[in-house]
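1. what would the 3D arrangement of this be:
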Amino acid sequence: MIFSGKTALVTGGSRGIGRAVVRRLTAGGARVVFGFKERADELDGAVAVRADQEDLGTVDALLEAVGDRLDILVNNAAINPPTALADITGEEFDRVMTVNVKYPLLLMRRGAARMPDNGRIINISTLNTAIPAPGLALYCASKAALEQVTKVAARELGDRGITANVVSPGATDTDMFRDTNPPGAAEQTAAFTALRRLGRPEDIANVVALLASPDGQWITGQNIRATGGLIL
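-> Have a look, this model is predicted:
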C-alpha cells in the first residue's frame, strides 16, 4: 500500500494506459479521481468525473472532486487525429493543442497549488516526438510542447521536492494505437522491439507508479522512454 493516504488525479482514465494507471495507483492504496470523456466503468477506490478536455472549464470539476490536497497528477488524456500537413486547419490545430497541451498545463498550474511538498507530476507523451511519422505533425508538436513544459516545471517546483517527469510509451496495445495504424502494424512493430512484443498498458502504468512512489524522489525533469527496446 505504497500510496496509502495519497490522492491522485489521472486524466483519460477510462481506458487504455489511463485505466491501467488508475488500477495501479488504487491497488497501491491511493484515492484516485479520473477524468473521462465518453464512458467510464466503475473502479474500486476511484471517482470518475466527466471532463471533455476540449473544454478548459471542466478543470474545475476535476479539482473539485480531488479536494484540497493533490499528491499525484498524471496527465494522460490526448487526441491524435492523423492529418497531413496540407490538410491541417486552424480549428484542428487549436483543438489538438487545447487537449494535449493547454489542458495539462492548466492542471499542472492549478494542481501544483494543491500539492504538498514532495508531490508528483507525470505527463504521458509518445515515442513519436523522437521518431515522427507522416500525418502526426499536430500530435508530435503538441507532445513535444508538453515535454518542454514538464522540464520547466521540474525546475520551478524542485525547491518544494515536487518532481515532474514524462513517460513516453512506444507501441502500446491500446485503442488509439490500433485506430491510427493500418492492419498488421501491431505485429510488424512488435518484431522491432527487443522484447518482441507490443507494450501493454500495465507496462506503462508500472513506470508511472515508480515515478509516483518514494523511490522516484531523485528522478525529475526526465523523459522515460518505455518502449520495450523499440528500434526503428
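2. alpha carbons only for contacts and neighbour counts from here, please
-> Noted.
3. what ranges do the strands span in this protein?
-> Using DSSP state E, the strands of the chain run over 7-10, 31-36, 46-50, 72-75, 120-124, 163-169, 223-226.
4. can you add distance to V22 and mean neighbour count and give these back as TSV?
-> As requested, the strands of the chain are exported to TSV (distance: least, C-alpha to C-alpha, whole Å; neighbours: other C-alpha atoms under 10 Å):
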stretch	distance to V22	mean neighbour count
strand 7-10	7	26
strand 31-36	7	25
strand 46-50	7	19
strand 72-75	10	28
strand 120-124	13	26
strand 163-169	15	26
strand 223-226	18	20
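5. quick one: which of those is nearest P201?
-> Each of the strands of the chain has some distance to P201 by C-alpha to C-alpha; the shortest is strand 163-169, at 9.2 Å.
6. packing partners of that closest one?
-> Secondary-structure packing of strand 163-169 (3 or more C-alpha pairs under 8 Å, 6 or more residues apart in numbering; DSSP states H and E): strand 120-124, helix 137-157, helix 201-212, strand 223-226.
7. can you do 7 Å?
-> Packing partners of strand 163-169 (3 or more C-alpha pairs under 7 Å, 6 or more residues apart in numbering; DSSP states H and E): strand 120-124, helix 137-157, strand 223-226.
8. for the ones you listed, which one ends up most surrounded?
-> Greatest average neighbour count among the helices and strands packed on strand 163-169 goes to strand 120-124 (a mean of 26), per mean count of other C-alpha atoms under 10 Å.
9. rebuild the strands of the chain as TSV, extending it with distance to A154.
-> Formatted as TSV, these follow (distance: least, C-alpha to C-alpha, whole Å):
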stretch	distance to A154
strand 7-10	18
strand 31-36	23
strand 46-50	27
strand 72-75	13
strand 120-124	9
strand 163-169	5
strand 223-226	12
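10. another for comparison:
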Amino acid sequence: MKHKHKWIGIGAGVLGFFLGMLSLALRGLFNQIQIEQVLYTSFGLIAIVGVISLALAVYYLRKGREAYVIYQTVEEEEANEKAYVSAYRFLDYGTVASNILMIAMLCCLVIVTSPVIENVYLFIFSLVLMFFSFAVANYCVRTIFLIRQYKLSIFSTPKEVLSFLNSYDEGEKQAEMENAYLTLFRLNQIILPALYILLFVLSTILQETQLVALLILIVIHLYINIDQLRKTKRYFK
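-> Below you'll find the predicted structure:
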C-alpha cells in the first residue's frame, strides 16, 4: 500500500510537470482563439447534452412508470420482483438525466447572457430548454410520488431530502450513504484539487489569473470541509 501511494504521488508530480509544459506550449495558440468562438462552441456542446438528457429523462421516467404498473398488476412472484427492481432503477436513471438537463439549461442561460453572444435564436432555444427542464422536473417529482409514495417539491429543501432518504429501506439507505460519502471524498481529495491544477494551467495559458473561478472553487472546498463540523457536533454530543 505504501508503494502504491508513493507511485500515485510520483505520477501526480509528473502529470503536473507535463501540464505546466503543455500550458506554456499552448499559450500562443490560445491567444489566437476568440472568446466568441469558445462560447458558441460551448453552447453547442451543452445544448446537445441538454437535448440528449431531455430524451433520456422522459424515456426512463416513462419506463419506470410502466414497470411500476406491471409490478402492481402481475401476481407471478419472479415477474413481480423483476418489475419492482426495474421501476426503481429506471426512476434513478430518469432522475439523474433530469438533473443533468437542469444543469445544461442553466449553463445555456449563463452563456446567452454574455454580451459577446448576440444570437436571438440561442436565447429562444435556452428559454425553450428551460421550459422543458421544469416540465421534466415536475414529471420526475410526480413519478417519484407514484413509485416511492413520497411527495417532493421541484425545489426541495435539504430537510425534505433528508426526510425522503429516511423513507428508504435500510439496504438502499446504506447504499445511498456509502455513495454520498465516496462522492464527497472524491470531490474533496481528487476532483477539487485537480481543478486547482486546471486553473493554474488556464492562468498560464491565458496569462491572466482566473480569480473568480479560483474564489468559487475555494468557497466550495471550504464549505465541504467546514460543513463536516455539523456532523461532528451532532453525532459526538
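11. overlay the chains and give the TM-score.
-> Remark: TM-score between the superposed chains equals 0.30 [TM-score structural alignment, normalised by the length of the first structure]; 116 aligned residues with a C-alpha RMSD of 5.9 Å.
12. of all the residues in stretch 2-20 of the second structure, which ones are buried?
-> By 16 or more other C-alpha atoms under 10 Å, the buried positions in stretch 2-20 of the second structure come out as G16, L19, G20.
13. which one of the residues you listed is nearest to V58 of the second structure?
-> Nearest to V58 of the second structure among those, counting by C-alpha to C-alpha, is L19 at 40.3 Å.
14. work out for me the element the closest one sits within.
-> helix 2-31 (DSSP states H and E).
15. which one is A46 of the first structure nearest to, not counting chain neighbours?
-> V32 (4.7 Å; C-alpha to C-alpha, 6 or more residues apart in numbering).
16. next up, the contacts around that neighbour.
-> Neighbouring residues of V32 of the first structure by C-alpha atoms under 7 Å, 6 or more residues apart in numbering: T7, A8, L9, V22, T26, G45, A46, V47.
17. how many neighbours does V207 of the first structure have?
-> Neighbour count for V207 of the first structure, taken as other C-alpha atoms under 10 Å: 18.
18. ignore what I typed, I meant Y40 of the second structure.
-> The tally of other residues near Y40 of the second structure (other C-alpha under 10 Å) stands at 17.
19. L56 of the second structure touches A97, doesn't it?
-> Yes - using C-alpha atoms under 7 Å, L56 of the second structure makes contact with A97 at a distance of 6.2 Å.
20. between those two, tell me which one has more neighbours.
-> More neighbours surround A97 than the other of L56 of the second structure and A97, with 27 against 19 (other C-alpha under 10 Å).
21. mind telling me what element the more buried one is part of?
-> Going by DSSP H and E, A97 of the second structure is part of helix 77-112.
22. packing partners for that helix?
-> Using 3+ C-alpha pairs under 7 Å, 6+ apart, the elements in contact with helix 77-112 of the second structure are helix 35-73, helix 120-148.
23. of all those, which one is nearest L195 of the second structure?
-> Of those, the one closest to L195 of the second structure (C-alpha to C-alpha) turns out to be helix 35-73, at 18.4 Å.
24. need the contact list for the most centrally placed residue in the second structure.
-> Nearest to the geometric centre of the second structure sits I100, at 6.1 Å (C-alpha atoms, centre = their mean). The contact partners of I100 of the second structure, taken as C-alpha under 7 Å, 6+ apart, are S53.
25. could you do Y68 of the second structure as well?
-> Shown in contact with Y68 of the second structure (C-alpha under 7 Å, 6+ apart): A83, Y84, A87, I147.
26. okay, the angle between the helix holding A97 of the second structure and helix 35-73?
-> The directions of helix 77-112 of the second structure and helix 35-73 differ by 160 degrees, with axes from the mean of the first three to the mean of the last three C-alpha atoms, to 10 degrees as the criterion.
27. and helix 77-112 of the second structure with helix 120-148, angle?
-> If you take the same axes, to 10 degrees, helix 77-112 of the second structure sits at 150 degrees to helix 120-148.
28. how far away from the center of its chain is helix 77-112 of the second structure?
-> Helix 77-112 of the second structure sits 12 Å away from the centroid of its parent chain (C-alpha atoms, centre = their mean, to the nearest Å).
29. can you give me the buried ones in it?
-> 80, 83-84, 86-102, 104-109, 111-112.
30. what of stretch 202-216 of the first structure?
-> The neighbour-count check on stretch 202-216 of the first structure (16+ other C-alpha under 10 Å) flags E202, D203, I204, A205, N206, V207, V208, A209, L211, A212, S213, G216 as buried.
31. and the first one, what does it touch?
-> Put plainly, it is E202 of the first structure. So E202 of the first structure contacts A20 (C-alpha under 7 Å, 6+ apart).
32. next one: it from M97 of the first structure, what distance?
-> Distance from E202 of the first structure to M97 of the first structure, counting by C-alpha to C-alpha, to the nearest Å: 27 Å.
33. for Q174 of the second structure, what is the enclosing helix or strand?
-> helix 170-186.
34. and which of the buried residues of stretch 2-20 of the second structure is nearest T183 of the second structure?
-> The shortest approach to T183 of the second structure among these belongs to G16, at 23.5 Å (C-alpha to C-alpha).
35. ok, that closest one to T204 of the second structure distance?
-> Using C-alpha to C-alpha, we find G16 of the second structure at a distance of 13 Å from T204 of the second structure.
36. re earlier: out of the contacts of V32 of the first structure, which comes closest to M176 of the first structure?
-> Nearest to M176 of the first structure among these, counting by C-alpha to C-alpha, is V22 at 17.8 Å.
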